[in-house]
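**Student:** Task: produce atomic coordinates for the following.
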Amino acid sequence: MQNNPNTKTAEDDSSLRNIIEEDLIKIIKELSSEDLISAYRSLSGLKIESNSNLRIRKKNNLSKKDITVEYSTHLRSQNKACSTVKDYVNISVKFTSYIRQNRIKFKSLAMSDVDQYLSSVRSRNISNNTYAKFINCIRSFLRFLNRREYIKADFASLIGIPPKVESIKEELSEQDIKNIKDYLSARKEKYRNENLRDMIIFNLGIDCGLRRQEFINLNWEDINFKESSINIKNSKGRKNRVVYFNKDLRELLYLYRKLNGKYINALIRGAHGKRITKCSLQNIISRIFKESKTYRKNLTLHSLRHTYAERLRRKGIDLPTISKLLGHSRLDTTDIYLHVNKDDFKMAVL
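**Tutor:** Have a look, this model is predicted:
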């Protein structure tokens, strides 16, 4: 049987490669750090940035996509929450797309280019608070670009942050809560266990004070039936906390688990059995408010969390405890959630 000459050549190349690799490893081990960096620079054309980690970056050839990926890694290293990283990176991608479309290179970026972009964003029909959040994201990205020497100046320091407009924070009254529970008990379902799931969502909001992303991330493994508690992991600011639920919610969770036959992974699921999305969750709550006749302009999913805080206050729970249950680092943040009214002032003196 005749040997294939191509196979023999491949084997020879492989043997030669192994010999070269072994020799190179010996040579590298004998080089000083300075000589190794110099050799690496001349062979690869890479720019070496000396710091505590001796990071090596192919700076001259880095694409705008690579930079946004690097920015994402940077944000995660700063212990930013996943939702924050997602929002900031999305805005950085839009900004880099604008730069690419206008054929602007990062090194030649001028403040006038940034102003032009911000002006185009401001001309859209967005609220002052949305624009203020947008500005914070852009400033963060520009600071990152400047510190990594992708742009020549600190444009972030030249951008002012517009003042936020304090929005009216709504909470649900006890009558609102009764109306919603009555509505969910009698509503005709679009699919199996829809009403039970929505009742659980509603109760998790007003009795446990969950944030939007906490609803979405919640798994069955986070529920401790023995302790009647929920372990909320990696929430805003990458913090963990424990909240407790009452007997009514406990029974709802038991029934929902039994009927669905789900014991692991996502607790709250959409119509097709997948983990609920941000948009679907908001639509569920909006529908509940409208169809139960409790709708008001400023009622949102977050109003459930405000209702939770206010109900705790009315029970006489002290501010530090409420703050801890909400997962706040500062008491003045918790103060926003408390709705002191005229009746409270009367009670204080009468």
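**Student:** use CA for all of it now, contacts and neighbours both
**Tutor:** Noted.
**Student:** Scan this structure for its longest helix.
**Tutor:** Of all segments of type helix in the chain, defined using DSSP state H, the longest is helix 5-30.
**Student:** List the buried residues in stretch 280-290.
**Tutor:** Across stretch 280-290, burial judged by 16 or more other Cα atoms under 10 Å covers 281, 285, 288-289.
**Student:** returning to what we had before: in the helix or strand following the longest helix of the chain, what's buried?
**Tutor:** Downstream of helix 5-30, the next assigned helix or strand under DSSP states H and E is helix 33-44. Buried positions in helix 33-44, judged by neighbour count with 16+ other Cα under 10 Å: none.
**Student:** which strands and helices sit next to the very next helix or strand once past helix 33-44?
**Tutor:** Going down the chain from helix 33-44, the next helix or strand is strand 47-48, by DSSP H and E. Here strand 47-48 touches helix 33-44, strand 56-57, going by 3 or more Cα pairs under 8 Å, 6 or more residues apart in numbering; DSSP states H and E.
**Student:** If we use 7 Å, what do you get?
**Tutor:** strand 56-57 (3 or more Cα pairs under 7 Å, 6 or more residues apart in numbering; DSSP states H and E).
**Student:** helix or strand for Val152, which one?
**Tutor:** To be clear, residue 152 is Lys; Val isn't right here. Counting by DSSP H and E, Lys152 is found in no helix or strand.
**Student:** returning to what we had before: the longest helix of the chain vs helix 33-44, what angle?
**Tutor:** 150 degrees (axes from the mean of the first three to the mean of the last three Cα atoms, to 10 degrees).
**Student:** quick check, distance from helix 5-30 to the centre of its chain.
**Tutor:** Distance of helix 5-30 from its chain centroid, counting by Cα atoms, centre = their mean, to the nearest Å, is 48 Å.
**Student:** Could you also give me the structure for this second sequence? I'd like to compare it with the first:
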Amino acid sequence: MEDELKDFIHYLIVEKGLAKNTIMSYERDLKSYTKYLINIENLLSLNSVQRAQIIHFLGFLKDQGKSSKTLARHVASIRAFHQFLLREKSVDHDPSVHIESPQLERSLPKVLNMQEVETLLDSPKNTDHYGIRDKAMLELLYATGIRVSELIGLNMGDVHLTMGFVRCVGKGNKERIIPIGKAAAQALDYYLKEGRSQFLSKKHQEEAFFLNHHGNRLTRQGFWKILKRLTREAGIEKELTPHTLRHSFATHLLENGADLRAVQEMLGHADISTTQIYTHVTKTRLKDVYTQFHPRA
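**Tutor:** So this is what the prediction gives:
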């Protein structure tokens, strides 16, 4: 089973071109699946797997207290794995074909209101190169809605201030071009002139746009620490995630009349149904405003 799993992971990297985190998620899910098949079901071959064994595995996960979201992710991983094995003729049947994913309740993304966004964006101070960098990052996230992984993946050649756009590579290595506004362009320009060079040593050249104190590419964990600190300093009590500014970007665009397809393209969503979740957010916010301000609400 180990060899088949290695072949599948290689396929995801080379042919599908999936993001590193996605591949790690597949690998983690399928390692627990194959381990269960060997140790609990006493199976030595993936060709011996039947629908019942997969259902038993999902029951095993449920008994461990795993959420519906986790179960659904495992089902997707298992299904993709068995489909791959069948295409490669490593097995003669697909036991996952009639396995249904658990129903998920789609929770509405948490967003900041305009005042909270302004407060957060004003939190970093241009008193040193760290503040200059942090200001540029937050302005860019809110201006473009890019993911944090795309933000830290930016290289010097991806930011075009004269033309007013950034080029980023998202999930599945899909490239997209996103316009940036004046406020973000000014913050990025100031970072390039006054901040970035102070992170670099004379001997060290780095193509990454945003750098850490070692002069290397900023990591996702590094950004997360910065965001938590800035949220605390801004006095924002909402629980923020690295995706909060992305959610706020999409919601505020739709609230101000942006076309859903345009927002989908800027966010890099493959399916418009993913983008439609933000229309529910705007309706919920409208209801809150009505309840708060209408005299007979």
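**Student:** on that earlier part again, redo the buried residues of stretch 280-290 of the first structure as CSV? Include secondary structure.
**Tutor:** Below are these laid out as CSV (DSSP: H, G, I helix; E, B strand; the rest coil):
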residue, secondary structure
Leu281, helix
Ile285, helix
Ile288, helix
Phe289, helix
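**Student:** which among the residues you listed gets closest to Phe345 of the first structure?
**Tutor:** Nearest to Phe345 of the first structure out of these is Phe289 (Cα to Cα; 29.6 Å).
**Student:** residues in contact with the alignment partner in the second structure of that closest one?
**Tutor:** Taking TM-score structural alignment, Phe289 of the first structure has Thr231 as its aligned residue in the second structure. Contact analysis of Thr231 of the second structure by Cα atoms under 7 Å, 6 or more residues apart in numbering lists Leu120.
**Student:** again, 8 Å this time
**Tutor:** For Thr231 of the second structure, the contacting residues are 120, 237, 240, by Cα atoms under 8 Å, 6 or more residues apart in numbering.
**Student:** what do you get for Lys247 of the first structure?
**Tutor:** For Lys247 of the first structure, the contact set (Cα under 8 Å, 6+ apart) is empty.
**Student:** what residue of the second structure matches up with it?
**Tutor:** In the second structure, Lys247 of the first structure lines up with Lys182, judged by TM-score structural alignment.
**Student:** Quick check: its match vs Leu140 of the second structure, distance?
**Tutor:** Using Cα to Cα, to the nearest Å, Lys182 of the second structure is found at 10 Å from Leu140 of the second structure.
**Student:** Ok, Met24 of the second structure next?
**Tutor:** Met24 of the second structure is 28 Å from Leu140 of the second structure, by Cα to Cα.
**Student:** These two - which one has more neighbours?
**Tutor:** Neighbours per residue (other Cα atoms under 10 Å) separate Met24 of the second structure from Leu140, with Leu140 holding more: 22 against 13.
**Student:** how far away is the aligned residue in the first structure for that one from Arg211 of the first structure?
**Tutor:** Alignment note (TM-score structural alignment): Leu140 of the second structure maps to Leu204 of the first structure. In this view, Leu204 of the first structure and Arg211 of the first structure are 10 Å apart by Cα to Cα.
**Student:** number of nearby residues for Ser25 of the second structure?
**Tutor:** For Ser25 of the second structure, the neighbour count with other Cα under 10 Å is 15.
**Student:** so what corresponds to it in the first structure?
**Tutor:** By TM-score structural alignment, Ser25 of the second structure lines up with Asp87.
**Student:** State the span of the second structure onto which the longest helix of the first structure is aligned.
**Tutor:** So helix 5-30 of the first structure sits over no part of the second structure, by TM-score structural alignment.
**Student:** Verify the contact between Thr275 of the second structure and Val263 for me.
**Tutor:** Yes. The pair Thr275 of the second structure and Val263 passes the contact test of Cα atoms under 8 Å, sitting 7.4 Å apart.
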